[in-house]
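Q: Here you go, sequence then predicted model.
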Amino acid sequence: METRELRYFVAVAEELHFGRAAQRLGIAQPPLSRAIQQLERRLGVPLLDRTSRTVTLTEAGAVLLVEGRAALEAVEAAERRTRRAALATTDGPGLVLVTKASTSRELLANLLDAYAAEPGAVPVEVILCGPGEQERFLRQGQADVALLHRPFDSTAGLHVEELGTEGQVVVLPAGHPLTARAQVRMADLAGLPGLPLPRWPRPDGSYPPGPGPRVRDHAQLLQLVALGRACSVAPESCRSQLHDDLAAVPVLDAPKVTTVIAWPPQSRSRAVADLVRIATRLSS
């Protein structure tokens, strides 16, 4: 299959309308229809059920939509990494490291300082993002290496080294009755009056249903907690980032969080290898 055919098919499969798909692609409708028919002939299976009024996906078409999106994302990631590799030999950044804004400042600072002291170290650009976004940056080729947190981030298909595991705490406004306790359980936080858990955006930008406030970054969340509008469950290392108007209490039955440094398996960067080596050395 050609990437052009995949782009055409994905557009039709997402729009379920040849006219809208053609407009989205900037081409006329007849060549789009011919391209989809040619793809179906090549694969030997129908991908779309067409009537005079509707277009629906067949079972095979639904599979190709998932696989086609993944293939196109991989191609785009390869293009980005190729351009970044060329820039790295001229005047571009040597490495791009992406991590959540709430990642331990001590961990990040120690890693960057230790790497900078290495012979042959290159400049490191740090991108701070919201939860879940760092994995997407890495997979799409916008970053060379990432700090991820299992079980919340998927590391499938990536190379990883574990840097440490820690428990979680609930972050509450200072003076809240629960802050007088040595520990709590997740059940204690369910329906906590006036302090719902926040809602983070999904990859498509929408928010899951629920009573919690919509949040987009860590600073916004901590401000909402301080105002008594939300609570937050986070890795224990977040304590170092809390101001006096916030308090943290261990959550006994919250899942443990393992921080890993991750990079694409196809990476051949010496700088990435050096950064990973430094990270694992610091964690031992």
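A: Structure received.

Q: alpha carbons only for contacts and neighbour counts from here, please
A: OK.

Q: show me where the chain has strands.
A: Remark: strands assigned in the chain by DSSP state E are 48-50, 55-57, 95-100, 124-129, 145-150, 159-166, 168-173, 232-235, 246-251, 257-263.

Q: export those strands to a markdown table and tack on mean neighbour count?
A: Conversion of the strands of the chain to a markdown table gives the following (neighbours: other C-alpha atoms under 10 Å):
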| stretch | mean neighbour count |
| --- | --- |
| strand 48-50 | 15 |
| strand 55-57 | 18 |
| strand 95-100 | 23 |
| strand 124-129 | 16 |
| strand 145-150 | 24 |
| strand 159-166 | 16 |
| strand 168-173 | 24 |
| strand 232-235 | 22 |
| strand 246-251 | 22 |
| strand 257-263 | 22 |
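
Q: TSV for those strands, including distance to Pro201?
A: Formatted as TSV, the strands of the chain follow (distance: least, C-alpha to C-alpha, whole Å):
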stretch	distance to Pro201
strand 48-50	31
strand 55-57	28
strand 95-100	14
strand 124-129	12
strand 145-150	17
strand 159-166	25
strand 168-173	20
strand 232-235	15
strand 246-251	24
strand 257-263	21
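
Q: Select, out of those, the one closest to Gln38.
A: Smallest distance to Gln38 across these (C-alpha to C-alpha): 12.5 Å, for strand 48-50.

Q: Show the secondary-structure elements that that closest one is packed against.
A: strand 55-57 (3 or more C-alpha pairs under 8 Å, 6 or more residues apart in numbering; DSSP states H and E).

Q: quick one: the helices in the stretch 101-250 of the chain?
A: Counting by DSSP state H, counting those that start in this stretch, the segments of the stretch 101-250 of the chain that form helices are 105-116, 133-139, 186-189, 218-226.

Q: And here is the other one:
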Amino acid sequence: MNDLEARQLRYFVTVAEELNFGRAAERLGMTQPPLSRAIRGLERQLGVHLLERTTRQVTLTPAGEVFLRDARTALEAIAAAGRRARHAARPAPRLRLAMKADTDAGLLPRILSAYQDEDAALAVELVLGGRGEQAQALREGRADVGLLVSPFDDRDLDFEPLLTEPRVVALASTDPLADRPSLRLADLVGRILPDGTPADQDGPPPLNGGRGPSTAQPGLVAGTQQKATDLTQILSLVELGGIVCFPTVSVARRYQRPEIAYRPLSDLEPATLTVAWPQNARSAAVAAFVRVAVSIAAATQDHEEAPLSAAT
């Protein structure tokens, strides 16, 4: 079998995503006949049928479903290789650190200080993103190392856990639940998280991205129709009673406000801060950052702060 080309993979992925040759051709900026010929040629080259075609629909075969997953991974790797090469060719390359703001458990300043002591010549560039975007930034070559909160998609990544922290619920001080010293997830029925997930489920965000009718408690401000991702925005909505959220204890300590009550949740899983990097990374700078991060986290755990008190 001859080597596959990136062009063939891109054509197939587009058809598989659209399940319509006309729409796929439009996305690719070409006409339908050469796209159809290209897909047939790919199937002959592989010796398998990737798509079932009828006059009414196009569907993936079992072989096509497997090939789609691997084709996406291959295209992702090709794009990442180009980004990493361009980054390495910069006159003053930087270590790109992917993270979500305020999810570093207070470790980042100490990690950066210790890292600069090891390699003062290499600056660190922060690649900030929303929830769940850090792992993809590493796979796509947009970042070299990341601070991620588990669980996350660890495909093609290596990682080391740094610090595990309890999470609490942040709710408006005017919420009736704020009068209780501690809560359970079931107590949060009717309240929503920043991504639109029902707070009593603590599950993944809904497929509609959290948009839709509010399920806020009567008397509270209606939930936002757009996802809140910035911590300042999230806490402002918590203050108004529009949402609740599950920050770690370290975040709750840093953002004490009279309008917000932080309460323990007895059945809420803790959060683990993790340092992660691409499996194929061979960078001394990445290795140094990981070594420093693990060392700082271990020292922090040895001098763990007292638990968060139940305060508004």
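A: That came in fine, so what should we check first? Every value quoted in this text rests on a predicted model; they were computed, and no experiment measured them.

Q: related to what we said a few turns ago, looking at the helices of the stretch 101-250 of the first structure, which is buried most?
A: Ranked by mean neighbour count, those are led by helix 133-139 with a mean of 21 (mean count of other C-alpha atoms under 10 Å).

Q: any residues touching that helix, and which ones?
A: Here helix 133-139 of the first structure makes contact (C-alpha atoms under 8 Å, 6 or more residues apart in numbering) with 74, 77, 98-100, 143-148, 153-154, 203, 263-264.

Q: what's the counterpart of Phe246 of the second structure in the first structure?
A: Alignment note (TM-score structural alignment): Phe246 of the second structure maps to Val233 of the first structure.

Q: List the single closest residue to that match in space, sequence neighbours excluded.
A: Val170 (4.3 Å; C-alpha to C-alpha, 6 or more residues apart in numbering).

Q: right, and that neighbour touches Ser237 too?
A: No. Applying C-alpha atoms under 8 Å as the test, Val170 of the first structure and Ser237 come out as separate, 11.6 Å apart.

Q: if I pick the closest residue to Ala114 of the second structure other than its chain neighbours, what's in contact with it?
A: Ranked by C-alpha to C-alpha, 6+ apart and with sequence neighbours excluded, the top spatial neighbour of Ala114 of the second structure is Val292, at 6.6 Å. Counting by C-alpha under 8 Å, 6+ apart, Val292 of the second structure touches 111, 114-115.

Q: tell me the residue furthest from the middle of the first structure?
A: Using C-alpha atoms, centre = their mean, the residue of the first structure lying farthest from its centre is Ser52. It sits 40.3 Å away.

Q: measure the aligned residue in the second structure for that residue to Arg110 of the second structure for me?
A: Residue pairing (TM-score structural alignment): Ser52 of the first structure is matched to Thr55 of the second structure. Per C-alpha to C-alpha, to the nearest Å, Thr55 of the second structure is found 62 Å from Arg110 of the second structure.

Q: what's the answer for Leu9 of the second structure, then?
A: 44 Å.

Q: before we move on, what about Ala284 of the second structure?
A: 20 Å.

Q: same thing with Gly29 of the second structure?
A: Distance from Gly29 of the second structure to Arg110 of the second structure, by C-alpha to C-alpha: 50 Å.

Q: now, among the contacts of Val292 of the second structure, which is nearest to Leu185 of the second structure?
A: Closest to Leu185 of the second structure, out of all of the contacts of Val292 of the second structure and judged by C-alpha to C-alpha, is Ile111, at 33.9 Å.

Q: Which residue lies closest in space to the closest one, excluding its sequence neighbours?
A: Distance criterion C-alpha to C-alpha, 6+ apart; nearest residue to Ile111 of the second structure, sequence neighbours excluded, is Ala293 at 5.6 Å.

Q: What about the counterpart of Ile78 of the second structure in the first structure, how many residues nearby?
A: Under the alignment (TM-score structural alignment), Ile78 of the second structure pairs with Val75 of the first structure. For Val75 of the first structure, the neighbour count with other C-alpha atoms under 10 Å is 15.

Q: do the same with Leu177 of the second structure
A: 16.

Q: how close does the residue nearest to Lys100 of the first structure when sequence neighbours are not counted sit to Leu222 of the first structure?
A: Excluding its sequence neighbours, the residue lying closest to Lys100 of the first structure (C-alpha to C-alpha, 6+ apart) is Cys129, at 4.9 Å. As judged by C-alpha to C-alpha, Cys129 of the first structure and Leu222 of the first structure stand 15 Å apart.
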